[in-house]
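In: A predicted structure for the sequence below; I have some questions about it.
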Amino acid sequence: MARIIGILVGAGFCIVLLYSFIVGAYTWATDDAEETAEHVFHLHPRDADLQSAGWFGTFDEQQLQRGYKVYKEVCSACHSLRLVSFRNLEALGYSEAQVKAEAAAWQVPGIDPTTGEATTRPALPTDYFPSPYPNDVAARAANNNAVPPDLSLITKARHDGSNYVYSLLTGYRDPATFSVDGESLAEEFPDFATPSGLHFNPYFPNLNLAMAPPLTSEGQVTFDDGSPATIDDMARDVSAFLTWTAEPKLEQRHQTGWPVVLFLIFASVLAYMAYQNVWRDKKH
């Protein structure tokens, strides 16, 4: 009897599960999904046209130095770079003396040798870029309850990362006047509003983010090489720099990859020819 009851319960469960699946599939196939502002007005990243893009991409050393300066003077106020050490800056063309001087301009956590208490000290080339906040609680308190992400791997952590960073930095808009292909956000979604403390940006997935526009005016950063410092230029340069922090070996990878591909093609041709030669007299 118990076995019969168990079979009936199992059969009933399978019938309910099958019914739910059929109803769900039918609903998905026949009902139109409700359009939201996020679906209609979220934009794909614009092309930053970086020299590092593509299969043959390389880094522009001067651009990386300009991007580092944008990070140092603007982005580092909120964002860490915890996977990059100061000595890595030598790859950007800085000399050993310049790296030492650059590192000494930053303060990192340390220990007082006389008291053993926590303190700060000038950074050494072997130190990593410090976080601007002592912990996540302090970070949330200073940023409308949002923790600014570490930027070391940001261009790898986001789809089309280099272009995403560039587009996000240059993409702040007024939602009241924003439109795409003639469709106005205010007209299509009159109830849409950017919450207090957030900022509208169509390149961010849900259109609103806690980060205020970091690049606000031309000449906000003065470049050592005299290059123009428009918002677009600064955004492009810091995007190139963050591409380097995420892929510092990009050039070496490209330089190694093509010879490997050519070798594999050549080896494949040789293997095929050897196969043909070995089995030529064995075929009937």
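Out: All right, it came through fine.

In: only C-alpha atoms from now on, for both contacts and neighbour counts.
Out: Noted.

In: burial check on D233, number of neighbours?
Out: 19 (other C-alpha atoms under 10 Å).

In: assumed T120 was part of a strand.
Out: Yes. T120 forms part of a strand when assessed by DSSP: H, G, I helix; E, B strand; the rest coil.

In: that one reaches P113, doesn't it?
Out: No. T120 lies out of contact with P113 (C-alpha atoms under 8 Å); the separation is 11.6 Å.

In: which of these two has more neighbours?
Out: In this view T120 and P113 are compared by other C-alpha under 10 Å, and T120 has more residues nearby, 13 against 9.

In: tell me who's in contact with the more buried one.
Out: Neighbouring residues of T120 by C-alpha atoms under 8 Å, 6 or more residues apart in numbering: Q107, V108, P109, G110, I111.

In: what's the ChimeraX syntax to select whichever of those are buried?
Out: To isolate the buried members of the contacts of T120 in ChimeraX, using 16 or more other C-alpha atoms under 10 Å:
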select :107,108
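
In: could you single out the nearest of the contacts of T120 to T177?
Out: Q107 (43.3 Å; C-alpha to C-alpha).

In: that closest one and E96, how far apart?
Out: Distance, Q107 to E96, using C-alpha to C-alpha, to the nearest Å: 19 Å.

In: now do T155
Out: From T155 over to E96 the distance is 27 Å, taken as C-alpha to C-alpha.

In: of those two, which one has the most company?
Out: T155 (23 against 13).

In: which SSE is that one in?
Out: If you go by DSSP states H and E, T155 is part of helix 154-157.

In: what helices and strands are in contact with the next helix or strand after that helix?
Out: Per DSSP H and E, the first helix or strand lying C-terminal to helix 154-157 is helix 161-170. Judged by 3 or more C-alpha pairs under 8 Å, 6 or more residues apart in numbering; DSSP states H and E, helix 161-170 is in contact with helix 154-157, helix 231-246.

In: now the ones you listed in CSV, with distance to D174?
Out: CSV is the format used below for those (distance: least, C-alpha to C-alpha, whole Å):
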stretch, distance to D174
helix 154-157, 26
helix 231-246, 17
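
In: alright, now check it against this:
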Amino acid sequence: MVRTIALLIGAAFVAVLGLALFGTVKTAITEPAAETAAHEFHLKPMDIDLPSAGLFGKFDQRQLQRGFQVYQEVCSACHSLKYVAFRDLKEIGYSDAQIKTIATGWKIEQPSINPDTGEAATRKSLPSDHFPSPFANEIAARAANNNALPPDLSLITKAREDGPNYVHALITGYRDQPAALLQKFPDAKTPDGLHYNPYFANLNIAMPPPLASDGQVQYEDGTKPTVDQMARDVAAFLTWTAEPNLEARHSAGFAALLFLGIFIVLAWGAYQNVWRDVKH
């Protein structure tokens, strides 16, 4: 009796799921979703083939330093890097003295109030500090950015699909809206205060073009600072901030595959040795 009741309950459950699936498929066929401008004109980023990509990828320290220079001179005005400490820059080739100099360029707000001015007390950053936010709080950040909240960039290449390629495409992808888009979707005109970028999810982004022209950053190593080069370099740097142990992970993965390969060969040899005298 109990088994029969359980079978009936299970059959009813399967029937309900089947009806739901049938209804969903029927709706998708008879009432397809309306086309949107974002669906039709959204572009996928191209592969910029960073040195860190692939199974044997490794970081190019000179490129990471150039990318940090772009972040420092351009991106840090709006975006934080709260999961990275100044002393972490030693991993990309900076000396202790250089890190100390870099850290002093940022000020850390103290929880106390300056008794002379009534303002929040500040101090120079130390190498052990994390990169501070350029804004006191979320309200201040939105007020300075047309009510948009600039995301923290520490993990941005992990948080976005096709991370480094997306960062590069987004930075270099600003353009005028195509006439075909406005002809087909006249209501999709980019609102005032926003900027058209086909690599952004809904095509319109609050952030103005951060790299507006070649030469915006003068590289210390003499590399020609084109917009494309600067975008590649900062994408590489943000790949490092998101995955500082990427090279060690690649090495560990290669060692694990090598071990498995040797183990398989030895196991096959042992199998052949144990069963060689067994007649079928």
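Out: Alright, I've got the coordinates. This structure is a prediction, so every number in the text was calculated from the model and none was measured.

In: now do the strands in the stretch 151-284 of the first structure.
Out: Secondary structure of the stretch 151-284 of the first structure by DSSP state E, counting those that start in this stretch: the strands cover 179-180, 183-184, 199-200, 208-209.

In: among those, which comes closest to L43 of the first structure?
Out: When these are compared (using C-alpha to C-alpha), the closest one is strand 179-180, at 8.9 Å.

In: what's the distance between that closest one and the middle of its chain?
Out: Offset of strand 179-180 of the first structure from its chain centre (C-alpha atoms, centre = their mean, to the nearest Å): 25 Å.

In: how about the residue nearest the centre of the second structure: what's its closest non-neighbour residue?
Out: The centroid of the second structure falls nearest to T157 when counting by C-alpha atoms, centre = their mean (1.7 Å). Nearest residue to T157 of the second structure, sequence neighbours excluded (C-alpha to C-alpha, 6 or more residues apart in numbering): G163, at 3.8 Å.

In: okay, now the aligned partner of that neighbour in the first structure: neighbour count?
Out: When the first structure is aligned by TM-score structural alignment, the residue opposite G163 of the second structure is G161. As a burial measure, G161 of the first structure scores 19 neighbours (other C-alpha under 10 Å).

In: these two touch, right, G161 of the first structure and T155?
Out: Yes. Between G161 of the first structure and T155 a contact is recorded at 3.8 Å, counting by C-alpha under 8 Å.

In: common neighbours of the two, please.
Out: Contact criterion C-alpha under 8 Å, 6+ apart; residues shared by G161 of the first structure and T155: T243.

In: hang on, the earlier thing: residue contacts, the residue nearest to T157 of the second structure?
Out: Per C-alpha under 8 Å, 6+ apart, neighbours of G163 of the second structure: I156, T157, T239.

In: report the separation between L209 of the first structure and Y172 of the first structure.
Out: In terms of C-alpha to C-alpha, L209 of the first structure sits 10 Å off from Y172 of the first structure.

In: find the residues that touch each one of those two.
Out: Residues touching both L209 of the first structure and Y172 (C-alpha under 8 Å, 6+ apart) are H199, F200, N201.

In: one step back: the residue nearest to the centre of the second structure and A235 of the second structure: what is the separation?
Out: 8 Å.

In: what do those two both touch?
Out: Both T157 of the second structure and A235 are in contact with P164, V167, where contact means C-alpha under 8 Å, 6+ apart.

In: what's the neighbour count on L149 of the second structure?
Out: Neighbours around L149 of the second structure, by other C-alpha under 10 Å: 18.

In: so what corresponds to it in the first structure?
Out: So, by TM-score structural alignment, L149 of the second structure is matched to V147.

In: report the contact partners of its match.
Out: V147 of the first structure sits next to D136, A139, R140 when contact means C-alpha under 8 Å, 6+ apart.

In: neighbours around the second one, how many?
Out: Read it as A139 of the first structure. So A139 of the first structure, with other C-alpha under 10 Å, has 19 neighbours.

In: show me the contacts for it.
Out: Residues near A139 of the first structure by C-alpha under 8 Å, 6+ apart: Y133, N145, A146, V147, P148.

In: how close does the helix or strand encompassing it sit to the second structure?
Out: A139 of the first structure is part of helix 136-142 when elements are defined by DSSP H and E. By mean C-alpha distance after the TM-score superposition for the first structure, the fitted helix 136-142 of the first structure averages 1.3 Å away from its aligned residues in the second structure.

In: for stretch 250-268 of the first structure, same thing?
Out: Counting by mean C-alpha distance after the TM-score superposition for the first structure, stretch 250-268 of the first structure comes out at 1.5 Å.

In: whereabouts in the second structure does that stretch align?
Out: Using TM-score structural alignment, stretch 250-268 of the first structure pairs with 246-264 in the second structure.

In: quick check: buried residues in the matching stretch?
Out: Buried, per 16+ other C-alpha under 10 Å, within stretch 246-264 of the second structure: L246, E247, H250.
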